[in-house]
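Asks: coordinates only, sequence not included:
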């Protein structure tokens, strides 16, 4: 009976340890960031990064409030096709915080240009090898900028996230 109880306790502790380690540790130590996410929430472990799920509808209905409450907006592959609809182009090109198009092989182009969707945008013409793009538009200065982040055999995903968060902090 005691052996059974000890094994049960060890099993529970093992499972708790696994679940605690399931989130990827990100070594970002800059200013705290609050990031709105459209799509899948990243499973990251860093007390300075706070993700909050929002919808495309929320984004398009209240860009001023979202720009005030968040440091950036991340869009993940789950939502690329819907997020690339022409009705959102103006949102991306007029909102004053950075958009992170995470794991977008087609960069920001299907989202910030009318007449394209993520599915219809020709991959070959958009290929630059980047993994993620941060896009920021400043309509008052008549300018738009994009920063590209690369993931390869030598760079781990946690390093990529750290670079993205450091750029968002700078912006």
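Replies: Yep, that arrived. Here the structure is a predicted model, which means the values were calculated and not measured.

Asks: When you work out contacts or count neighbours from here on, use the C-alpha atoms and nothing else.
Replies: Noted.

Asks: Residues contacting stretch 121-139, please?
Replies: For stretch 121-139, the surrounding residues in contact (C-alpha atoms under 8 Å, 6 or more residues apart in numbering) are 92-110, 143-151, 164.

Asks: Neighbours of residue 63, how many?
Replies: By other C-alpha atoms under 10 Å, 17 other residues sit near residue 63.

Asks: Was I right to think it contacts residue 95?
Replies: Yes - Residue 63 lies in contact with residue 95 (C-alpha atoms under 8 Å); the separation is 6.4 Å.

Asks: can you give me the helices for the protein?
Replies: 2-20, 56-61, 63-69, 80-83, 89-94, 109-112, 123-126, 157-170 (DSSP state H).

Asks: Next, the buried residues of the fourth one.
Replies: Within helix 80-83, the residues scored as buried using 16 or more other C-alpha atoms under 10 Å are 80, 82-83.

Asks: Okay, one more to line up with it:
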């Protein structure tokens, strides 16, 4: 009998402790609820929460014909596995003339290695850049440029936090599409 009471007490304490702790690794943010978006992606198509955001896989060769990007896509995403190739000098004119925003997933060193010639992502360092970022974005409309940084909640790399970053990114893309970005 004493073992049953002791075991029951241990189970109740365990339930109380695990049930009352908060999950500090994630935060619930609103879904992107704006207009449908069409995004080109170099790399693997990400898992997202929104059903009205559509990704199409594209290659670096397709990026080189940047005059067609703005008529086909609202933005372009380049995944972490392709950042080294993305900083090739031949793509600088793509990022600065395509008329769509580019988002570099997993880029912890700013957008600058991608838009400046002869600057290598691998060797680039910027002392004032927050390397806790998960995504850096860049948009040039011919007159001025704008950049964005998106970090993960509490710096934790997990699926809910990554999906939250994408939702924020989609809001930015819509503001660019509508001409309301700052």
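Replies: Thanks, I have the structure now. Just so it is clear, the structure is predicted and the values come from calculations on it, not from any experiment.

Asks: Just say which of the helices of the first structure is most tucked in.
Replies: Most buried of the helices of the first structure, by mean neighbour count (mean count of other C-alpha atoms under 10 Å): helix 109-112, with a mean of 24.

Asks: what's the average distance of that one to the second structure?
Replies: Here the mean offset of helix 109-112 of the first structure against the second structure after fitting is 0.8 Å, by mean C-alpha distance after the TM-score superposition for the first structure.

Asks: which residue numbers in the second structure go with that helix?
Replies: Aligned by TM-score structural alignment, helix 109-112 of the first structure corresponds to residues 112-115 of the second structure.

Asks: Measure how far the matching stretch is from the centre of its chain, please.
Replies: Using C-alpha atoms, centre = their mean, to the nearest Å, the distance from the centre of stretch 112-115 of the second structure to the centre of the chain it belongs to is 16 Å.

Asks: List the contacts of that stretch.
Replies: Counting by C-alpha under 8 Å, 6+ apart, 86-89, 91-93, 95-96, 119-121, 124 sit against stretch 112-115 of the second structure.

Asks: nearest spatial neighbour of the most centrally placed residue in the second structure, skipping sequence neighbours?
Replies: Central residue of the second structure (C-alpha atoms, centre = their mean): residue 135, 4.2 Å from the mean position. Leaving out its chain neighbours, the residue that sits closest to residue 135 of the second structure by C-alpha to C-alpha, 6 or more residues apart in numbering is residue 105, at 4.6 Å.

Asks: Tell me which residues touch the one you found, please.
Replies: Taking C-alpha under 8 Å, 6+ apart, one finds 77-80, 134-136 in contact with residue 105 of the second structure.

Asks: I'd like those written out as a markdown table, with distance to residue 163 of the second structure added.
Replies: A markdown table is the format used below for these (distance: C-alpha to C-alpha, whole Å):
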| residue | distance to residue 163 of the second structure |
| --- | --- |
| 77 | 14 |
| 78 | 16 |
| 79 | 14 |
| 80 | 15 |
| 134 | 11 |
| 135 | 12 |
| 136 | 15 |
